[in-house]
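*Asks:* Structure for the following, please:
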Amino acid sequence: MMDATTRRKTIKAEAKQLLNRNFKFYLVLFLPIFILQLVTFGSNFADGVLNSNFEQSNLAWIISIVLSLLMVGVSFVLIDLERGVTELKEPVSKSFTIFNSWDYFIGTLALTILIGIMTMLWSFLLLVPGIIKGYSYSQAIYIYRDYLDQGQKIGFMEAITLSREMMDGHKWEMFVLQLSFIGWALLCILILPILGVEPYYQQTMANFYVKLSMEAAEADEESDPEEPVVVTPSTDEQTPSSDAGSQPSSDDTDSQAATPTDKPDDDETPKQE
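*Replies:* The predicted structure is shown next:
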């Protein structure tokens, strides 16, 4: 298992490599999101500066919800790209992945609401506990979706619990990973367009989930109590026979061999490119 620094550098390098090789695909994939972000910005500007009416404020709120759902669906695609289980084709269709499956849509909507309520309740205590719980619950939607793809049923609270367990010991790591993009965000404001930064950030976060889910799966395999364990007796020990009246011959004893048991077992300184 790699350490946090190595994992952070690895997943950012893999994300950048995917983006550089397939920039046109990412551009079209994120195009609906970019458009809605511009619309949201325009609505908020009109609402705050031009004192627009109540209906326009509601429209901006609805657009923000649709934008959040689209982003989750695109994250599903980015996870599949990192895993190599989808092709770099049909980016327009993939942009609306969240609406292509009722289970994806209703699960994402329900978990988003539930996580929002739980995080808000924790924030009533203090701001910091709310932030920490937000990181703990951050992978629940992806876990829920993985279970759906495997044909397994999982409850919303169970997905949140599994996310909390997966993020145990990794919350600070995720915070530092997100913090490493501050330089990119500043460059985006001053020099670079967001068209390249947003896909890079989202692919990196998708890679983060893939790495954690792989480690969690390996840990489950190693600690599975139902896995049969084969115990091979040493040559110095006498193995009792199932037949009380029979004894193993010396030839059989000498030819007995032990069978081995198989157990399944950048910070990166932003720079212009």
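
*Asks:* only C-alpha atoms for contact and neighbour calcs from this point on.
*Replies:* Noted.

*Asks:* What ranges does the stretch 151-273 of the chain have for its helices?
*Replies:* Taking DSSP state H, counting those that start in this stretch to define them, one finds helices in the stretch 151-273 of the chain at 156-166, 171-179, 182-190, 194-222, 250-255.

*Asks:* and of those, who's closest to residue 65?
*Replies:* Proximity to residue 65 (C-alpha to C-alpha) singles out helix 194-222 among the helices of the stretch 151-273 of the chain, at 17.8 Å.

*Asks:* buried ones in the closest one?
*Replies:* 196-213 (16 or more other C-alpha atoms under 10 Å).

*Asks:* hmm, back to that, tabulate the helices of the stretch 151-273 of the chain in CSV, adding columns for distance to residue 25.
*Replies:* Shown next, in CSV, are the helices of the stretch 151-273 of the chain (distance: least, C-alpha to C-alpha, whole Å):
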stretch, distance to residue 25
helix 156-166, 30
helix 171-179, 24
helix 182-190, 20
helix 194-222, 10
helix 250-255, 62
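
*Asks:* Could you say which one of those helices comes nearest to residue 135?
*Replies:* Comparing those against residue 135 with C-alpha to C-alpha, the closest turns out to be helix 171-179 (5.9 Å).

*Asks:* Quick check: next helix or strand after the helix or strand harbouring residue 24?
*Replies:* Secondary structure from DSSP states H and E places residue 24 in helix 23-49. Downstream of helix 23-49, the next assigned helix or strand under DSSP H and E is helix 54-83.

*Asks:* same for that next one, what does it pack against?
*Replies:* Packed against helix 54-83 by the contact rule (3 or more C-alpha pairs under 8 Å, 6 or more residues apart in numbering; DSSP states H and E) you find helix 23-49, helix 91-95, helix 97-100, helix 102-125, helix 194-222.

*Asks:* list the buried ones in the third one?
*Replies:* By neighbour count, with 16+ other C-alpha under 10 Å as the criterion, the buried positions of helix 97-100 are 97-99.

*Asks:* what's that helix packed up against?
*Replies:* helix 54-83, helix 102-125.

*Asks:* Residue 143: which of the helices and strands packed on helix 54-83 is closest?
*Replies:* Each of these has some distance to residue 143 by C-alpha to C-alpha; the shortest is helix 194-222, at 8.4 Å.

*Asks:* what sits up against stretch 164-178?
*Replies:* With contact meaning C-alpha atoms under 8 Å, 6 or more residues apart in numbering, stretch 164-178 is reached by 4, 8, 132, 135-137, 139, 212-213, 216, 267.

*Asks:* Which ChimeraX command selects the buried ones in those?
*Replies:* To isolate the buried members of those in ChimeraX, using 16+ other C-alpha under 10 Å:
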select :8,132,135,136,137,139,212,213
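
*Asks:* run this one through as well so I can compare:
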Amino acid sequence: MVWSSKEIKKKGLTCLNKNFIQAYLVVLVIRLIADIPALFFNQGSSIRSLSLSGSALLLAILLAGTIFIYLPLNAGKNRFYMDLNDGSAEFDTLWHFFTRGKKTYLSIVKGMTVRYLTVLAGGLILIVPGIMQYYRTFFTPWILAQHPDMTAGVAMQKSREMTAGQKMNLFIMQLTFLGWIALCFFLSYRFSLILPTGIGRAVSTAIYALPAAYYHAAVAALYTKLSQHLL
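*Replies:* Sure thing, here's the model as predicted:
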């Protein structure tokens, strides 16, 4: 299927403008939660003072939080942006997979975890296989967000079908956001010079959430386009 970054980004921006505040807040919440581990490990002296068992416990808690809280929230974010693309998005969709029953929740946790472990395993073997695996399974979190009862294996196979012949186009589309990221880096750096560390980090997170919302809206538009004949 033929598409261009310009076309997809235009569609994403159009959808984003319909409900920008909620779309921005969804990404901001996700990014703030993702920053929690950094808050722990920035306390260098406190971490070093922990015993081996205390450090292991902290890592276990952070890992459990990632798997059982962050990954379902990330799936909820994807679901929100798909709804945004359809014109029916609500902020509460972020918590979607915490409110759909134990079976759906555990299914999404398992599926999302398997996908990320697959990419990680590829990266541990060699960088190139890890990158290829990342792009092959690129749409897996989006497929699972739309079809949470689907197994990870099936979702990853569907993603491979969707990304066949599209990996370079995906990479190029991501590259088109580098200008926004560079601008955010510059602004964050300037604010970090004049603000206390904690406030500066919060401001930086708020700044980076702006292009992230644009990016997710574009990916949702692309997912909708490529999945039409496969799902």
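
*Asks:* circling back to that earlier point, closest to residue 182 of structure 1 out of the helices and strands packed on helix 54-83 of structure 1?
*Replies:* Nearest to residue 182 of structure 1, of the helices and strands packed on helix 54-83 of structure 1 and by C-alpha to C-alpha, is helix 194-222 at 10.6 Å.

*Asks:* which ones are touching the spatially most central residue of structure 1?
*Replies:* Nearest to the geometric centre of structure 1 sits residue 209, at 2.7 Å (C-alpha atoms, centre = their mean). Residue 209 of structure 1 sits next to 79, 139, 142 when contact means C-alpha under 8 Å, 6+ apart.

*Asks:* And it, what's its match in structure 2?
*Replies:* Alignment note (TM-score structural alignment): residue 209 of structure 1 maps to residue 223 of structure 2.

*Asks:* any idea how far residue 25 of structure 2 is from its match?
*Replies:* 21 Å (C-alpha to C-alpha, to the nearest Å).

*Asks:* Also residue 202 of structure 2?
*Replies:* As judged by C-alpha to C-alpha, residue 202 of structure 2 and residue 25 of structure 2 stand 13 Å apart.

*Asks:* same deal with residue 102 of structure 2?
*Replies:* According to C-alpha to C-alpha, residue 102 of structure 2 and residue 25 of structure 2 sit 26 Å apart.

*Asks:* So those two - more neighbours on which side?
*Replies:* The neighbour count for residue 102 of structure 2 versus residue 25, taken as other C-alpha atoms under 10 Å, is higher for residue 25 (16 against 10).

*Asks:* Identify the residue of structure 1 aligned to that one.
*Replies:* Residue pairing (TM-score structural alignment): residue 25 of structure 2 is matched to residue 28 of structure 1.

*Asks:* Residue 158 of structure 2 corresponds to which position in structure 1?
*Replies:* Under the alignment (TM-score structural alignment), residue 158 of structure 2 maps onto residue 162 of structure 1.

*Asks:* thought its match was touching residue 140?
*Replies:* Yes: the pair residue 162 of structure 1 and residue 140 qualifies as a contact (C-alpha atoms under 8 Å) at a distance of 7.0 Å.

*Asks:* Settle it for me: which of those two has more neighbours?
*Replies:* Ranked by neighbour count (other C-alpha under 10 Å), residue 162 of structure 1 and residue 140 place residue 140 first, with 24 against 19.

*Asks:* quick one on the thing from earlier: which ones are touching the match of residue 158 of structure 2?
*Replies:* Applying C-alpha under 8 Å, 6+ apart to residue 162 of structure 1 gives the contacts 140, 143.

*Asks:* now swap in residue 250 of structure 1 and tell me
*Replies:* By C-alpha under 8 Å, 6+ apart, residue 250 of structure 1 lies in contact with nothing.

*Asks:* so who does the counterpart of residue 134 of structure 1 in structure 2 touch?
*Replies:* Alignment note (TM-score structural alignment): residue 134 of structure 1 maps to residue 134 of structure 2. Listed by C-alpha under 8 Å, 6+ apart, the contact set of residue 134 of structure 2 reads residue 119.

*Asks:* gap between residue 134 of structure 2 and residue 74 of structure 2?
*Replies:* Using C-alpha to C-alpha, residue 134 of structure 2 is found at 16 Å from residue 74 of structure 2.

*Asks:* Residue 107 of structure 2 now?
*Replies:* Residue 107 of structure 2 is 14 Å from residue 74 of structure 2, where distance means C-alpha to C-alpha.

*Asks:* same deal with residue 24 of structure 2?
*Replies:* 14 Å.

*Asks:* neighbour count winner among these two?
*Replies:* The neighbour comparison of residue 24 of structure 2 against residue 74 (other C-alpha under 10 Å) goes to residue 74, with 22 against 19.

*Asks:* which position in structure 1 aligns with that one?
*Replies:* Matched across to structure 1, residue 74 of structure 2 falls on residue 71, judged by TM-score structural alignment.

*Asks:* gap between that match and residue 162 of structure 1?
*Replies:* Plainly put, residue 71 of structure 1 is 22 Å away from residue 162 of structure 1 if you go by C-alpha to C-alpha.

*Asks:* Same question for residue 116 of structure 1.
*Replies:* Counting by C-alpha to C-alpha, the gap from residue 116 of structure 1 to residue 162 of structure 1 is 17 Å.

*Asks:* quick revisit: which other helices and strands contact the helix holding residue 24 of structure 1?
*Replies:* Helices and strands touching helix 23-49 of structure 1, by 3+ C-alpha pairs under 8 Å, 6+ apart, are helix 54-83, helix 91-95, helix 194-222.

*Asks:* to the chain's geometric centre, what's the distance from it?
*Replies:* Its chain's C-alpha centre and that of helix 23-49 of structure 1 lie 24 Å apart, by C-alpha atoms, centre = their mean, to the nearest Å.

*Asks:* Could you give the residue range in structure 1 aligned to stretch 168-184 of structure 2?
*Replies:* On the basis of TM-score structural alignment, stretch 168-184 of structure 2 is assigned to residues 172-188 in structure 1.

*Asks:* list the buried ones in that stretch?
*Replies:* Neighbour-count burial for stretch 172-188 of structure 1 flags 173-174, 177, 180-181, 184-185, 187-188 (criterion: 16+ other C-alpha under 10 Å).
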